[in-house]
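> A structural model of the following input is requested.
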Amino acid sequence: MRDQTGGTLVQVTFSDIVQAADNIEGKVENTPLLYWDDVSNLAKAEVWVKFENWQIGGAFKARGAYNLVSSLGSGDFVTVSSGSFGKVMAKAIAEKPGASLTTVVPFTVPEHKIKAIQYYGSEVIKYGAEYKEAEAFAYDLAAQTGRRMLDLESKEAIAGQGTVALEALEFEDFDVILAPAGSGGLVCATAIVAKNLCPRAKVFGVQSEASPAWYASFQAKKLVPVEYKSSIAESLHGGISQSLLDLALEVVDGFVLVSEASIEYAINLAAKKICMIFEGSGAVGIAALLSRRVPDVEGKKVLVIASGGNLSLDALTDIFKRYRD
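Here you go, the predicted model:
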């Protein structure tokens, strides 16, 4: 099948996600799933958190990266990243004999994330003010140099991301599931797992008001151009594809937006109450609950995917200064 933009429609099944779990076993962490009483009391719900900030590389994207790399042989590769995916992809490629990686990042990516990518031996090229510009450059670079493009929206990467929900739903059932929405792979894969293991669960993607692409396009049922602003959740920036929008319209129940202030509050709460560091994208689910953006959660059992913890010390210090409670 082909989407409206001429790309291949994403085809990810529950079986693909189960196979991905086998492929990455022993290479990534089975992260904690814990009840959080503070947020539960504030949200008047039973809130459980899947702590992907404890994952290798500090984010859930290690799952997709290792599943994708498991299908590769030797060779030279190109990828594009807003930070976390590039870091874990660089690590996975570094462990692959005869493989090398060039990572393209937009200028908005924080320096600490760039250094983390370089640490594992990947060349880093900065290009573009927005993710979509960096992505277009990466595809051109791959085509011009004969290297394979490793795409965060590939079937293998998305299936790997679905193992977050697979682990959580193996032990618990939920009424509502909240997942950050950047490229959209995590929330779509989470919804596929939920439809198979916990059909009653409503799955919502969460974005910052500073990057509302998913919210606007899902509402309109078509790709909608939006304005991007500076955000503490910069890894959720970037355009979305028609392929993933089509998939989301089939399996995801909705998208909600949260303010920058609510994201910072959630980061502050996690650090001070449970000694957990969330990056902005990892905190949006908690922000959505505490700011009452998710419909019909009172008295319900809620799973929040805290997708990562790659927050710079400077950013965390600035938040602490604003929240001295």
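
> okay, CA-based contacts and neighbour counts for the rest of this
Fine.

> Going along the chain, name the helices of the stretch 101-250 of the chain.
Using DSSP state H, counting those that start in this stretch, the helices of the stretch 101-250 of the chain run over residues 111-119, 131-145, 155-161, 163-169, 185-197, 213-220, 242-251.

> Can you say which of the ones you listed is packed in most?
Among the helices of the stretch 101-250 of the chain, judged by mean count of other Cα atoms under 10 Å, the one packed with the most neighbours on average is helix 155-161 (a mean of 28).

> contacting residues around that helix?
10-13, 16-17, 20-21, 24, 60-61, 63-68, 151-152, 185-186, 189-190 (Cα atoms under 8 Å, 6 or more residues apart in numbering).

> try it again with 7 Å
10-12, 16-17, 20-21, 60-61, 63-65, 67-68, 185-186, 189 (Cα atoms under 7 Å, 6 or more residues apart in numbering).

> What of stretch 290-308?
Contacts for stretch 290-308 (Cα under 7 Å, 6+ apart): 42-53, 58-60, 174-179, 256, 262, 278-279, 281-283, 285-286, 288.

> cool, stretch 90-107 as well?
Residues outside stretch 90-107 that contact it (Cα under 7 Å, 6+ apart) are 65-66, 69, 74-82, 86, 117, 120-131, 134, 138.

> Only the buried subset of those residues, as a ChimeraX command please.
A single ChimeraX command selects the buried members of the contacts of stretch 90-107 (16 or more other Cα atoms under 10 Å):
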select :65,66,69,76,77,78,79,80,81,82,86,117,120,121,122,123,124,125,126,127,128,130,131,134,138
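
> In strands, which of the contacts of stretch 90-107 appear?
Members of the contacts of stretch 90-107 lying in strands (criterion: DSSP state E): G75, D76, F77, V78, T79, V80, E123, V124, I125, K126.

> how close does the residue nearest to the last one when sequence neighbours are not counted sit to G128?
Okay, so that is K126. Excluding its sequence neighbours, the residue lying closest to K126 (Cα to Cα, 6 or more residues apart in numbering) is V105, at 5.0 Å. Shown here: V105 relative to G128, a distance of 8 Å by Cα to Cα, to the nearest Å.

> Now do the shared contacts for these two.
Common contacts of V105 and G128 (Cα under 7 Å, 6+ apart): A134.

> Next, count neighbours for Y35.
By other Cα atoms under 10 Å, the residues close to Y35 number 15.

> Surely it is in contact with K50?
No: Y35 lies out of contact with K50 (Cα atoms under 7 Å); the separation is 9.1 Å.

> contacting residues around F14?
I192, V193.

> cool, and G58?
Contacts of G58 (Cα under 7 Å, 6+ apart): E52, G308, G309, N310.

> Tell me the spacing between the closest residue to T108 other than its chain neighbours and S183.
Spatial nearest neighbour of T108, excluding adjacent residues (Cα to Cα, 6+ apart): A129 at 6.5 Å. Per Cα to Cα, A129 is found 17 Å from S183.

> Sequence B follows; please return its structure for comparison with A:
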Amino acid sequence: MNATRSGTGPTSASGPDPEEVSFAGIQKAAKLIRGAVLETPCLPAPALSALTGAEVFVKYENMQVTGAFKERGAIVKLASLTPEERSRGVIAMSAGNHAQGVACHARRLGIPATIIMPESTPFVKIAATKSYGADVVLAGETVHEASEEADRIASERGLVWVHPYDDPRVIEGQGTIALEMLETYPDLDTLVIPIGGGGLIAGNGTAAKAIRPDIEVIGVETVLYPGMWGDFYGKEVRCEGATIAEGIAVRDVGKLTRQIVRKVVDDIILAKESTIERAINAYLTRLRTIAEGAGAAGLAALMSEPERFAGKKVGLILCGGNIDPRLLSSIVIRELARDGRLVSIRIDTPDRPGVLGEIATVIGNLKGNVVDVAHHHLFLNVPAKGATLDVTFEAFDGQHGEEIVAALRERGYLVRHMEVAETFE
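Now for the predicted structure:
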């Protein structure tokens, strides 16, 4: 698939005039959604402040019923439909969170919903969307391919589109988050907001700049999908690849949202995949809360460029927490390895009784904790009278792990590290 696009190239379906999105509309949306979605807390995060050097405040949109902010825009759009449109039913395309928001509130309002999702969507999001009673169709490997199938089905069945980001009512619904944040903390210097198609940042940038024209609005995308960054700076970019932040893996940003972004956004940061992993882990281990890849992107931006945010009051939107549990557990293990608290080594040993006990004793005497051992006799690069041991042990930190390795080497063992592969840079 050719995934190259330029800042001036074609985008998603034609969008309306950006003037249709207004601060008054966002205020109206706030009244409309009251009682239908949670007014999630916005709280200081001292642990993240210590990590980044900024004074961090987090808006916990992962606490919504569907686990993400998308309910806000979905409600506002669904409420705007005529009785005739409601009877025809709606269709949405989404990698997960918008799907759940539309499905949940379509059922509440008695509107039939068909949801098109990419085949790569995490199972946890597919299952959750089906649980709200929507007709779920998996199509295509990417959001773009799924969108093409949604267009076909919408035309065939006469369904009403509920676009995930390029719709004035959806954008205004998302913008209610900034209203709540600035009502709680009116002196925030900066908002850092994830960008997929651009609905979240378009709505919240509009609201924030109307309330505080001097506030800084910073967007963040993954390096694999820099679509809005390319449009913002007029650069040719390539959008492709498997990303941990599938919720913002959008190749073609909205025609409406990109116009609004040019007006209300000050800068866009690109975060590496490995930094997003670290941000997910930081939310889990430091704040005891769950962030999916897209939800952690704002924190990843702070971790990518801490010097530009140092000392500032920064508001982060933790926009979603719908992450596959297996992926989350993998990230935790990878971060333990990166930090040196989980050490994997390969040891060449003579094949004689007691060797494994000797190695375990050395590690145990130095307060390491062996968690896994694999004993290999049949590798052809191992002498016939030798063996290879793969040992994984826990250490207090990187220095402690190196002390244990040094002690094994002092006993005459050939020890090699088996590094965590940094495949997602």
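
> Tell me the counterpart of the residue nearest to K126 of the first structure in the second structure.
V105 of the first structure maps onto M117 of the second structure when the alignment is built from TM-score structural alignment.

> How many neighbouring residues does its match have?
30.

> Also E209 of the first structure?
The local packing of E209 of the first structure (other Cα under 10 Å) involves 17 other residues.

> ok, it touching L257?
Yes: with contact defined as Cα under 7 Å, E209 of the first structure counts as touching L257 (5.4 Å).

> Who are the contact partners of V362 of the second structure?
V362 of the second structure makes contact with L408 under the criterion Cα under 7 Å, 6+ apart.

> could you list every residue that touches the equivalent of L245 of the first structure over in the second structure?
If you follow L245 of the first structure across to the second structure using TM-score structural alignment, you land on R258. Neighbour list for R258 of the second structure: G198, M228 [criterion: Cα under 7 Å, 6+ apart].

> Next one: R258 of the second structure from W229 of the second structure, what distance?
10 Å.

> now A300 of the second structure
Taking Cα to Cα, one finds A300 of the second structure at 16 Å from W229 of the second structure.

> Please apply the same query to D390 of the second structure.
With the distance defined as Cα to Cα, D390 of the second structure ends up 44 Å from W229 of the second structure.

> And for A291 of the second structure?
Applying Cα to Cα, the value for A291 of the second structure to W229 of the second structure is 23 Å.

> how about Q64 of the second structure, what's its match in the first structure?
With TM-score structural alignment as the criterion, Q64 of the second structure lines up with Q55 in the first structure.

> you'd agree that match is up against K27?
No: look at Q55 of the first structure against K27 with Cα under 7 Å: they stay out of range, at 10.4 Å.

> how much space is there between the residue nearest to V187 of the first structure when sequence neighbours are not counted and P110 of the first structure?
Closest residue to V187 of the first structure apart from its sequence neighbours, by Cα to Cα, 6+ apart: A179 at 5.4 Å. A179 of the first structure sits 23 Å away from P110 of the first structure, going by Cα to Cα.

> try E172 of the first structure
36 Å.

> So for those two, which residue has more residues nearby?
Neighbour tally, E172 of the first structure and P110, criterion other Cα under 10 Å: the higher count belongs to P110, 16 against 13.

> Just give me the neighbour total for the closest residue to that one other than its chain neighbours.
Setting aside the residues directly before and after it, P110 of the first structure is nearest to G83 in space (Cα to Cα, 6+ apart), at 7.7 Å. G83 of the first structure: 25 surrounding residues under other Cα under 10 Å.

> Just to confirm, what residue in the second structure is aligned with G83 of the first structure?
The alignment partner of G83 of the first structure in the second structure, by TM-score structural alignment, is G96.

> how close does that match sit to E119 of the second structure?
11 Å.

> do the same with S49 of the second structure
38 Å.

> Now do the contacts for the counterpart of I276 of the second structure in the first structure.
Aligned by TM-score structural alignment, I276 of the second structure pairs with I263 of the first structure. Residues counted as contacts of I263 of the first structure (Cα under 7 Å, 6+ apart) are G280, A283, V284, A287.

> try it again with 6 Å
Residues in contact with I263 of the first structure (Cα atoms under 6 Å, 6 or more residues apart in numbering) are A283, V284, A287.

> just E279 of the first structure next, same as before
Applying Cα under 6 Å, 6+ apart, the residues near E279 of the first structure are G308, G309, N310, L311.

> What is the most widely separated pair among these?
Farthest pair in the contacts of E279 of the first structure (Cα to Cα) is G308 and L311. Separation: 8.5 Å.

> Any idea how many residues pack against the alignment partner in the second structure of K44 of the first structure?
Using TM-score structural alignment, the equivalent of K44 of the first structure in the second structure is G53. G53 of the second structure has 18 neighbouring residues, counting by other Cα under 10 Å.

> List the contacts of G53 of the second structure.
Counting by Cα under 6 Å, 6+ apart, G53 of the second structure touches A310.

> next one: S243 of the first structure
D3, L9, V10.

> Dump these to JSON lines, plus secondary structure and neighbour count.
Listed next are these as JSON lines, based on DSSP: H, G, I helix; E, B strand; the rest coil; neighbours: other Cα atoms under 10 Å:
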{"residue": "D3", "secondary structure": "coil", "neighbour count": "15"}
{"residue": "L9", "secondary structure": "coil", "neighbour count": "19"}
{"residue": "V10", "secondary structure": "coil", "neighbour count": "21"}
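
> can I get the residues you listed in a markdown table with distance to K272 of the first structure?
Below are these laid out as a markdown table (distance: Cα to Cα, whole Å):
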| residue | distance to K272 of the first structure |
| --- | --- |
| D3 | 45 |
| L9 | 43 |
| V10 | 40 |
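
> Isn't K202 of the first structure up against V176?
Yes: using Cα atoms under 6 Å, K202 of the first structure makes contact with V176 at a distance of 4.7 Å.

> What lines up with K77 of the second structure in the first structure?
Match for K77 of the second structure (TM-score structural alignment): L68.

> quick one, what contacts its match?
In this structure, L68 of the first structure makes contact with E156, A157, judged by Cα under 6 Å, 6+ apart.

> 10 Å instead?
20, 23-24, 62, 89, 92, 150-152, 154-160 (Cα atoms under 10 Å, 6 or more residues apart in numbering).
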